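Asker: sharing a model that was predicted from the sequence below.
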Amino acid sequence: MTTTYAALLRGINVGGNKKVPMAELRSLLQRLGHEGVGTYLQSGNAVFSSDRGDEESLAAELAEAVEKHFGFTVDVLVRDHAYLRAVREACPFPAAELEAKQLHVTYFSAPVDAGRFASVDPAAFRPEEFRLGDRVLYLFAPDGLGRSKLAEALARPRLLKGVIATTRNWNTVVKLEELTGD
């Protein structure tokens, strides 16, 4: 059975570092045998269909191919359409009422529990808020991610130890769910 996935590459094409041209990423995915390959924006979002593997094995395969082709390591998460739809539907914030820059989703490579973030005092960051979901963290940052003190606190290495984490704004969350559903 063929499944459509989104690949989320962490930290590419940011500030001139780890440059991955999207045309080359599409070509790389096609050489790996995937179908229906496409990319979204320049920030490491790809969509493809495959009839083999699972999210973890596909992510590992793509990470290895990126390292061989580009010469640097990149963390990769792969998620299927059903998961992306569930993340969108489970959003605890009123997404339709917010600007995309105000709402972000951090995808994790594994489940995380609230205890991991117990040292972060939510009251100290109001009106910013976060909520955990299934391998995701939803972040409401009214002034945007770049000005968010809560995002900075949540991204501390000790809080994210042992998991891959990559963040997308709400527009990208919605678009990837739509692209994988076609």
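Answerer: Right, received. Where do you want to start?
Asker: going by C-alpha atoms from here, please, whenever you check contacts or count neighbours.
Answerer: OK.
Asker: in this protein, where's the longest helix?
Answerer: In the chain, ranked by residue count with DSSP state H as the criterion, the top helix is helix 55-70.
Asker: so for that helix, what gets flagged as buried?
Answerer: Buried residues in helix 55-70, counting neighbours by 16 or more other CA atoms under 10 Å, are found at 55, 58, 59, 62, 63, 64, 65, 66.
Asker: I'd like to know how far the last one sits from residue 153.
Answerer: Remark: distance between residue 66 and residue 153 (CA to CA, to the nearest Å) = 30 Å.
Asker: check the second one too.
Answerer: Shown here: residue 58 relative to residue 153, a distance of 31 Å by CA to CA.
Asker: and if you look at the fifth one?
Answerer: According to CA to CA, residue 63 and residue 153 sit 27 Å apart.
Asker: now do residue 40
Answerer: If you measure residue 40 against residue 153 using CA to CA, the figure is 28 Å.
Asker: following the helix or strand harbouring residue 87, which helix or strand shows up next?
Answerer: Residue 87 belongs to helix 81-89 when elements are defined using DSSP states H and E. On the C-terminal side of helix 81-89, the closest following helix or strand by DSSP H and E is strand 103-108.
Asker: elements contacting that next one?
Answerer: strand 136-140, strand 165-169, helix 170-181 (3 or more CA pairs under 8 Å, 6 or more residues apart in numbering; DSSP states H and E).
Asker: what's the most buried one of these?
Answerer: Each of the helices and strands packed on strand 103-108 was assessed for mean neighbour count using mean count of other CA atoms under 10 Å. The highest is strand 136-140, with a mean of 24.
Asker: would you mark the buried spots in the next helix-or-strand element following it?
Answerer: Tracing the chain C-terminally past strand 136-140 and defining elements by DSSP H and E, one meets helix 149-154 next. Buried residues in helix 149-154, counted by 16+ other CA under 10 Å: 150, 151, 154.
Asker: second one coming, line it up with the first:
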Amino acid sequence: MAPGWRGFRCRPCSAAGSAVPTRWSTIRTSASTTCCPPTVSCSSRAASPRLPRWRNSEPALYHLDSADPDRLAIRTLAEEIARTLRGRAANPRWIQGMMRHGYRGAAELAASVDTLFAFAATTDAVRPAHFDLLFDAYVEDAEVWDFLSQDNPAAARHILARMSEALDRGLWHPRRNSTAEDLRRLREIVA
């Protein structure tokens, strides 16, 4: 096992316990780190530290930005989510670019909401303001909403459903009191 990688196993292999041979405990490739032998398909392709049993707290989650190998940037997951939302998902220039792609662009907008929802459901890294950003950019903006409902009504319905589910599950507490009613009204219109 390479130094510095002790105790890291992908989630499927850590669930398998000792079934994974120790010589395959860590394989580093240019694209990913995996603990599975080449003949086994590891679905996660991500390494996570094994925590001692006595530790009840959640592990700190970090994102390593290696776009420029000379300047690696390590950020917490919450910082990276906020950065990605401002720079991409809620950025008007990016949204305009997606609108030029028509049906597929609308699907990308829906995928952004889906990804934020997934992070909100599985981590504590998503704040209510993040959902507010996407709600304002996708639903409240008349031009973007018209694009979504005309070019890809399924994506528009999916965005509304995910945002409604985030409200129902307590993952999002919007800053406006009218948000829940707005979502309900729009869901009836696009249904």
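Answerer: Yes, it's here. Being a predicted model, the structure only gives us computed values, none of them experimental.
Asker: and the TM-score between them?
Answerer: Remark: TM-score between the superposed chains equals 0.26 [TM-score structural alignment, normalised by the length of structure 1]; 79 aligned residues with a CA RMSD of 5.0 Å.
Asker: hey, where'd the helices end up in structure 2?
Answerer: For structure 2, the helices defined by DSSP H cover 11-16, 77-84, 92-100, 103-122, 128-134, 142-151, 153-168, 179-190.
Asker: a strand runs through residue 39 of structure 1, doesn't it?
Answerer: Yes - secondary structure of residue 39 of structure 1, determined by DSSP: H, G, I helix; E, B strand; the rest coil: located in a strand.
Asker: and the residue lying closest to it once chain neighbours are set aside, how many neighbours?
Answerer: In space, residue 39 of structure 1 comes closest to residue 46 once its chain neighbours are excluded; the distance is 4.1 Å by CA to CA, 6 or more residues apart in numbering. Residue crowding around residue 46 of structure 1 was assessed by other CA atoms under 10 Å; the count is 24.
Asker: show the contacting residues for residue 46 of structure 1.
Answerer: Applying CA atoms under 8 Å, 6 or more residues apart in numbering, we find residue 46 of structure 1 in contact with 6, 7, 8, 25, 26, 37, 38, 39, 40.
Asker: considering these, which possesses the most neighbours?
Answerer: Neighbour counts for the contacts of residue 46 of structure 1 peak at residue 6, which has 27 neighbours (criterion: other CA under 10 Å).
Asker: tell me the contacts of the spatially closest residue to residue 98 of structure 2 that is not a sequence neighbour?
Answerer: Taking CA to CA, 6+ apart as the measure, residue 98 of structure 2 lies nearest to residue 105, with 4.2 Å between them; neighbours along the chain are not counted. With CA under 8 Å, 6+ apart as the criterion, the residues that contact residue 105 of structure 2 are 97, 98, 99.
Asker: got a winner among those for most neighbours?
Answerer: Ranked by the number of neighbours (other CA under 10 Å), those place residue 99 first, at 20 neighbours.
Asker: I'd say it and residue 147 touch.
Answerer: Yes - counting by CA atoms under 8 Å, a contact exists between residue 99 of structure 2 and residue 147, whose distance comes to 7.1 Å.
Asker: mutual contacts of those two, please.
Answerer: residue 106.
Asker: residue 65 of structure 2: which of the helices of structure 2 is closest?
Answerer: Between residue 65 of structure 2 and those, the shortest separation by CA to CA is 9.2 Å, and it involves helix 77-84.
Asker: for that closest one, buried residues please.
Answerer: 77, 78, 80, 81, 82.
Asker: measure the second one to residue 161 of structure 2 for me?
Answerer: What that stands for is residue 78 of structure 2. Note on residue 78 of structure 2: its distance to residue 161 of structure 2, by CA to CA, is 24 Å.
Asker: now the first one
Answerer: Remark: distance between residue 77 of structure 2 and residue 161 of structure 2 (CA to CA) = 25 Å.
Asker: likewise for the fourth one?
Answerer: Per CA to CA, residue 81 of structure 2 is found 21 Å from residue 161 of structure 2.
Asker: got it, and the third one?
Answerer: Between residue 80 of structure 2 and residue 161 of structure 2 the distance, using CA to CA, works out to 25 Å.
Asker: swap in the last one?
Answerer: Distance, residue 82 of structure 2 to residue 161 of structure 2, by CA to CA: 22 Å.
Asker: want to throw the contacts of residue 46 of structure 1 into CSV with distance to residue 175 of structure 1?
Answerer: As requested, the contacts of residue 46 of structure 1 are arranged in CSV below (distance: CA to CA, whole Å):
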residue, distance to residue 175 of structure 1
6, 10
7, 13
8, 13
25, 18
26, 17
37, 15
38, 12
39, 11
40, 8
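Asker: okay then, goodbye and thanks.
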